[in-house]
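Asks: model the following, please.
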Amino acid sequence: MYRFLLTPRWWAINVFVLLAVPFCLFMGSWQLSRFEDRVDTHKQQRGQAERIAREEAVPLADLLPVDKQTSGRMASTTGTFDPEHQYLVPDRTLDDRRGFYVLGMLRTADAGPGDPGSGGRALPVVRGWLPGDADPARVPPLPTGEVVVTGALQASESGGATGLPAGQLGTISAAALVNLVPYDVYDAWVTVQDVSAPLEAVPPAAAKGSGLDLKAFQNLGYTAEWFVFAGFVLFMWFRFLRRDVELARDADLGLPPDTGGPAPRAPDAPKADAPAESKADAPAAPKAAAPKADAPQV
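Replies: Got it, this is the predicted structure:
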């Protein structure tokens, strides 16, 4: 009865099932692992403020390049602020309040790849946050001389507003600063946690691709989809198998194959023709009377 399983058609079906089901299960497990990673990073971020407060600062060079493990870590470096290049980053919120970041450029002794033997590179440093519209008159003066800056390390941002007035910046990134400053810029920035009034400290943002955001729940949805695909493949394989088993059983019993359509309709019995009437028996049609000629007038 199961000899049909040796046909080329069923060989192709079985090979497809053996490849498709493990692939769907692997993809579903991979998406689930990505969701679990985001849950773990979300748990880590909830206690980030306490961790930053008790964490020892690490030299900046030891934390570069920025990734999910080093984002938010406390970094320390030495340099001098450039008084000619300080920027305001508008439309930044802190505790649901609208304001702006105060960004300074810290010149370090490390030379960049395009700046060998010169005065080094610059590290973007968010000195703090101020409420309201971006106004340079409200910004405290930069520290002078060589300073040690300690802050939470962040990766360069992407996107942001364009067409801003001079002295304002839409994103904090080396790509946005490369045409504004005459030296190389680190592909990272730090946000100082120990600030003085009126500035307020900017907490480090979650690393890109981490935390329970919309992307995380998309991973969870993809997990369900891949497992459903695996179940659908098995369901269709069982359905095809049951159909072919029934066809093989009917063939062994000598029954005609069931095509699944409606049963053929029996032809209608011929109706007996009614006897034709003879022309002689048919009543004659009445003849119209001929008009009589008027009698001549005497």
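Asks: contacts and neighbour counts: CA atoms only from here.
Replies: OK.
Asks: buried ones in stretch 62-80?
Replies: 63-64, 66, 70-80 (16 or more other CA atoms under 10 Å).
Asks: can you point me to the longest strand in this structure?
Replies: Using DSSP state E, we find that the single longest strand of the chain is strand 74-94.
Asks: run the chain-centre distance for it.
Replies: Between the centre of strand 74-94 and the centre of its chain there are 32 Å (CA atoms, centre = their mean, to the nearest Å).
Asks: packing partners for it?
Replies: Strand 74-94 sits against strand 58-59, strand 97-107, strand 146-155, with contacts defined as 3 or more CA pairs under 8 Å, 6 or more residues apart in numbering; DSSP states H and E.
Asks: quick one, which of the ones you listed gets closest to Gln168.
Replies: Closest approach to Gln168 among those (CA to CA): strand 97-107, 9.4 Å.
Asks: hmm, back to that, the helices and strands packed on strand 74-94: which one's closest to Ala205?
Replies: Taking these one by one with CA to CA, strand 146-155 is closest: 7.4 Å.
Asks: neighbouring contacts of that closest one?
Replies: Contact with strand 146-155 is made by 52, 57, 66-67, 70-81, 187-193, 203-205, 207, as judged by CA atoms under 8 Å, 6 or more residues apart in numbering.
Asks: now show me the structure for the sequence below, then we'll compare the two:
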Amino acid sequence: MYRFLLSARWIGFAIFVVLLAAICTRLGFWQMDKLQQRFDRNDAITKHFGADPVDLSTALPAGTEVDKSNEWTRVRATGTYDLDHQVTVKFSTRDGAPGVNVVTPLVLDSGAALLVDRGWMETQNNVSHPDVPDPATGEVTIEGWLRKDNGATGGAVRPNDGQVRAISSDGMADFVPYDLIDGYVNLQKQSPAPSAGLAVEPKPELGQGPHFFYALQWWFFALLAVVGYFWFARAEAKERRKPTRIDGFAAERQLVPTMGRGSEATEGRRPGEARRP
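Replies: The predicted model follows:
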């Protein structure tokens, strides 16, 4: 009954189903791995936010990089803002409103500088040089969250007419005349107080995100592919059984007209001619 499954067409179909189910299953586990990473990130954020701020040199010794072990650490640093190399991050939105983030290098006593995301302001995306409020002049002490460079590359992180699309110390390296410390800081507090007009970065969302439900969807697609294969196989088997059935009633009806035509021919009458008395 199911020998047709050994045909080339059905073998190819089976291979396709197995590959599809395997890929969907793997994508489901990938989403679960992303979920675990999200939990680890939330734990790290909660731990760092529960601790007191530390000096930048303690959280990020010279020559080290920002990674998942020290990202979100609350740090403080003292230096002077360099407005000549300030950039804005365009296409930054909050609650659906367009705007820019303002990133200003903070030159430290060591001569190196730290990129500081001073905050966000609402402005139209088509404004190439928004009117950004200046920070306090002279030496300032800042406090904020240590962040990793954005993973973008190329023109997205290299300043163009004083604007970038993502924050990266690597992308800004050729734009400034001093060494840049890896990563950047989301400003939260400053002394003297920063100018009005910039909104500090809000606390990150600590939810689990959509990863769990995405995993369920991928696993459902894998199950659907397997069930679909057996459903189509069963439908094919049923279709192949239909031609082998002989309806006895239909066969009898086919024989009756043949017998009638033979009887009329035997009596010498044309088909349809009335019977002679």
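Asks: now do the longest strand of the first structure and strand 97-107, the angle between them.
Replies: On the basis of axes from the mean of the first three to the mean of the last three CA atoms, to 10 degrees, strand 74-94 of the first structure is oriented at 150 degrees to strand 97-107.
Asks: could you check the angle strand 74-94 of the first structure makes with strand 146-155?
Replies: Using the same axes, to 10 degrees, strand 74-94 of the first structure lies at 60 degrees relative to strand 146-155.
Asks: can you get me the start-to-end distance on stretch 175-194 of the second structure?
Replies: Across stretch 175-194 of the second structure, the terminal residues are separated by 24 Å (CA to CA, to the nearest Å).
Asks: tell me which stretches of the second structure form strands.
Replies: So, for the second structure - with DSSP E - the strands run 54-55, 74-81, 87-94, 97-108, 113-122, 139-147, 163-164, 180-191.
Asks: translate Ala272 of the first structure into the numbering of the second structure.
Replies: In the second structure, the residue paired with Ala272 of the first structure is Arg270, using TM-score structural alignment.
Asks: that match touches Glu264, doesn't it?
Replies: Yes - Arg270 of the second structure lies in contact with Glu264 (CA atoms under 8 Å); the separation is 6.8 Å.
Asks: between these two, which one's more packed in?
Replies: Set Arg270 of the second structure next to Glu264 and count neighbours by other CA atoms under 10 Å: Glu264 wins out with 15 against 12.
Asks: distance of the more buried one relative to Ala251 of the second structure?
Replies: From Glu264 of the second structure to Ala251 of the second structure the distance is 21 Å (CA to CA).
Asks: over to Trp72 of the second structure?
Replies: 84 Å.
Asks: re earlier: between the strands of the second structure, which one is nearest to Lys238 of the second structure?
Replies: Among the strands of the second structure, strand 87-94 comes nearest to Lys238 of the second structure, with 58.0 Å by CA to CA.
Asks: how far apart are the closest one and its match in the first structure?
Replies: Aligned to the first structure and superposed, strand 87-94 of the second structure gives a mean residue distance of 3.7 Å (mean CA distance after the TM-score superposition for the first structure).
Asks: what's the longest helix seen in the second structure packed up against?
Replies: Longest helix of the second structure, by residue count under DSSP state H: helix 8-49. When contacts are defined as 3+ CA pairs under 8 Å, 6+ apart, helix 8-49 of the second structure packs onto helix 211-241.
Asks: now for the helix it packs on, which elements pack on it?
Replies: By 3+ CA pairs under 8 Å, 6+ apart, helix 211-241 of the second structure packs against helix 8-49.
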